[in-house]
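Participant: Only the shape, not the letters, is given here:
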């Protein structure tokens, strides 16, 4: 026999999706139309629904959360990133400006310091007493060759006008010229600096080689016919200059004749020069040297003086009354 089937349950009506939500919509609309009582005092600030960029403004006004558009989050991130980049760039530019100002200030300060240091060094070297000349610190070399004719104090006296000047600013060549011009016995002077306050002066002196009679006495001459001094009496040991046939009616020596004879006397070595007592010159310019032993030396004109002097020094070793060196390559004695 067949078993009887159980009766099927009656199907309950299935509520369509969203019906419940749709049924609540009028209630929410009524609540929004008739707001509830205000929040009591002290209950805190009212909360407002957040508005998401890209979301439906109507949903934001009703307070119903909705999902934002897919591009809204990207725009939000771009906005935030652009704000950060803008703020960071501004800060970096400001920092760079501050660094540039600081660098300029440091450079300016460094330049001022360098200028002040250089100015201090220049003043100390050129104008301060640090390197100032002191006459007491001037040393003189070569004055002893003049047999007291030139003293170190005379040289210091000439250079005393530069006392207190920095050695760096002194022109040593000009100082040498001042010494030579200020002291007639000095032919030339070489000046060097002796740090920190002195000078070293090396002298080349003029040596007297002849004497010329003048109205005021006897002029003492060197090899360049420079008058070193004038004395009342003929100096001993110096050759006297005269014209040939000297007498009361003899012509006076010309400057050219004096220059020729002093150059001849200057070419002789000291030993030979001491043997010459007198030198005469003719109107034709021929010079004859009279020796202290009575002999004579025919010199001729003023050419080849150095060679003639060497030849005469050699001939004087042979006794003779006349030594002729006017032709130095063919000298004769008799």
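Facilitator: Alright, I've got the coordinates. These numbers were taken from a predicted model, which means no experiment stands behind them.
Participant: from here on, contacts and neighbour counts on C-alpha atoms
Facilitator: Noted.
Participant: Show me the helices in the stretch 51-200 of the chain, by range?
Facilitator: With DSSP state H, counting those that start in this stretch applied, the stretch 51-200 of the chain shows helices at 57-62, 70-126, 152-159, 172-182, listed in chain order.
Participant: show me where the protein has strands.
Facilitator: Listed in chain order, the strands of the chain (DSSP state E) span 138-141, 186-194, 198-205, 210-214, 217-221, 227-231, 239-243, 276-281, 287-291, 296-300, 322-324, 332-333.
Participant: and the comparison structure, right after this:
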């Protein structure tokens, strides 16, 4: 090679420059996003100063607010549903929780409670119970909750049998349920419901619930209009209901 030969550097292609610029921009966006997240996660400007609880009827709102007190002052982005659930603890009436932030400083905790189906009367104590037979709340004698009452017995003390009864009760629609005073479970595993004027609705098991509700409503309407004198309505087989 001749001594006076020179190496000439070619300018970078426009495409290469564009890719380099895009990489720089992307890296800057990521860095800014991470910084923003860190700032928001630890900034006292977004700290929870207020806590609101909605949807609680069986559980005292005051009790829940006391349990959630440790979240006061914690930045909203750092408060998770798992942390809220941990603070609430094993509360049988709380089926689910939904947590959301109401900017700039309020934490809203929406409580979804278990559906009550009956009142278990055990001596002088009464408890609202769920479809799984779990005690949701202890109530006093003057409580006006309108639910079928179940007297404590050997059946109710057997968790499996009691859960069978409450499970069947959960298939009865409110329109029928509001006319029921007491519910019992027979040895055959069938549910019987006490109606006004010493009438009985034999419901059977939890099968064909929609049709049973439809048939029961027809008979209850007839009873209300004094068009039926039957003391017993048996919808165990709703395709062929029996009255006597």
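Facilitator: Now that the structure is in, tell me what you want to look at. Just so we're clear, the structure is a prediction, and the values are computed from it rather than from any experiment.
Participant: returning to what we had before: who wins for proximity to residue 138 of structure 1 among the helices of the stretch 51-200 of structure 1?
Facilitator: helix 152-159 (6.6 Å; Cα to Cα).
Participant: roughly how far out does the closest one sit from the chain middle?
Facilitator: For helix 152-159 of structure 1, the distance between its averaged C-alpha position and the chain's averaged C-alpha position is 31 Å (Cα atoms, centre = their mean, to the nearest Å).
Participant: For that helix, buried residues please.
Facilitator: In terms of neighbour count (16 or more other Cα atoms under 10 Å), helix 152-159 of structure 1 has its buried residues at 152, 154-156, 158-159.
Participant: now the angle between helix 172-182 and that helix, please.
Facilitator: Taking axes from the mean of the first three to the mean of the last three Cα atoms, to 10 degrees, helix 152-159 of structure 1 and helix 172-182 form an angle of 120 degrees between their directions.
Participant: quick one: helix 152-159 of structure 1 to structure 2 mean distance?
Facilitator: In the superposition with structure 2, the aligned residues lie an average of 3.2 Å away from helix 152-159 of structure 1, counting by mean Cα distance after the TM-score superposition for structure 1.
Participant: quick revisit: among the helices of the stretch 51-200 of structure 1, which comes closest to residue 29 of structure 1?
Facilitator: Shortest separation from residue 29 of structure 1 across the helices of the stretch 51-200 of structure 1 is recorded for helix 57-62, at 8.9 Å, computed as Cα to Cα.
Participant: Dump the strands of structure 1 into JSON lines; add mean neighbour count and distance to residue 27 of structure 1 as well.
Facilitator: Supplementary listing: the strands of structure 1 in JSON lines, determined by neighbours: other Cα atoms under 10 Å; distance: least, Cα to Cα, whole Å:
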{"stretch": "strand 138-141", "mean neighbour count": "18", "distance to residue 27 of structure 1": "123"}
{"stretch": "strand 186-194", "mean neighbour count": "20", "distance to residue 27 of structure 1": "117"}
{"stretch": "strand 198-205", "mean neighbour count": "20", "distance to residue 27 of structure 1": "118"}
{"stretch": "strand 210-214", "mean neighbour count": "23", "distance to residue 27 of structure 1": "151"}
{"stretch": "strand 217-221", "mean neighbour count": "21", "distance to residue 27 of structure 1": "147"}
{"stretch": "strand 227-231", "mean neighbour count": "17", "distance to residue 27 of structure 1": "143"}
{"stretch": "strand 239-243", "mean neighbour count": "23", "distance to residue 27 of structure 1": "155"}
{"stretch": "strand 276-281", "mean neighbour count": "22", "distance to residue 27 of structure 1": "158"}
{"stretch": "strand 287-291", "mean neighbour count": "22", "distance to residue 27 of structure 1": "157"}
{"stretch": "strand 296-300", "mean neighbour count": "22", "distance to residue 27 of structure 1": "157"}
{"stretch": "strand 322-324", "mean neighbour count": "21", "distance to residue 27 of structure 1": "161"}
{"stretch": "strand 332-333", "mean neighbour count": "15", "distance to residue 27 of structure 1": "163"}
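Participant: Tell me which of those lies nearest to residue 22 of structure 1.
Facilitator: Smallest distance to residue 22 of structure 1 across the strands of structure 1 (Cα to Cα): 117.1 Å, for strand 186-194.
Participant: From residue 110 of structure 1, how far out is the spatially most central residue of structure 1?
Facilitator: Residue closest to the mean C-alpha point of structure 1, counted by Cα atoms, centre = their mean, is residue 122 at 9.7 Å. Between residue 122 of structure 1 and residue 110 of structure 1 the distance is 18 Å, computed by Cα to Cα, to the nearest Å.
Participant: what's the straight distance from one end of stretch 166-173 of structure 2 to the other?
Facilitator: For stretch 166-173 of structure 2, the first-to-last residue distance is 13 Å (Cα to Cα).
Participant: Repeat that for stretch 113-126 of structure 2.
Facilitator: Stretch 113-126 of structure 2 has its terminal residues 19 Å apart, counting by Cα to Cα.
Participant: what do you get for stretch 219-227 of structure 1?
Facilitator: From the first residue to the last, stretch 219-227 of structure 1 extends over 6 Å; the measure is Cα to Cα.
Participant: before we move on, the earlier item: Serialize the buried residues of helix 152-159 of structure 1 to CSV and add fields for distance to residue 288 of structure 1.
Facilitator: Below are these laid out as CSV (distance: Cα to Cα, whole Å):
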residue, distance to residue 288 of structure 1
152, 39
154, 39
155, 39
156, 43
158, 41
159, 43
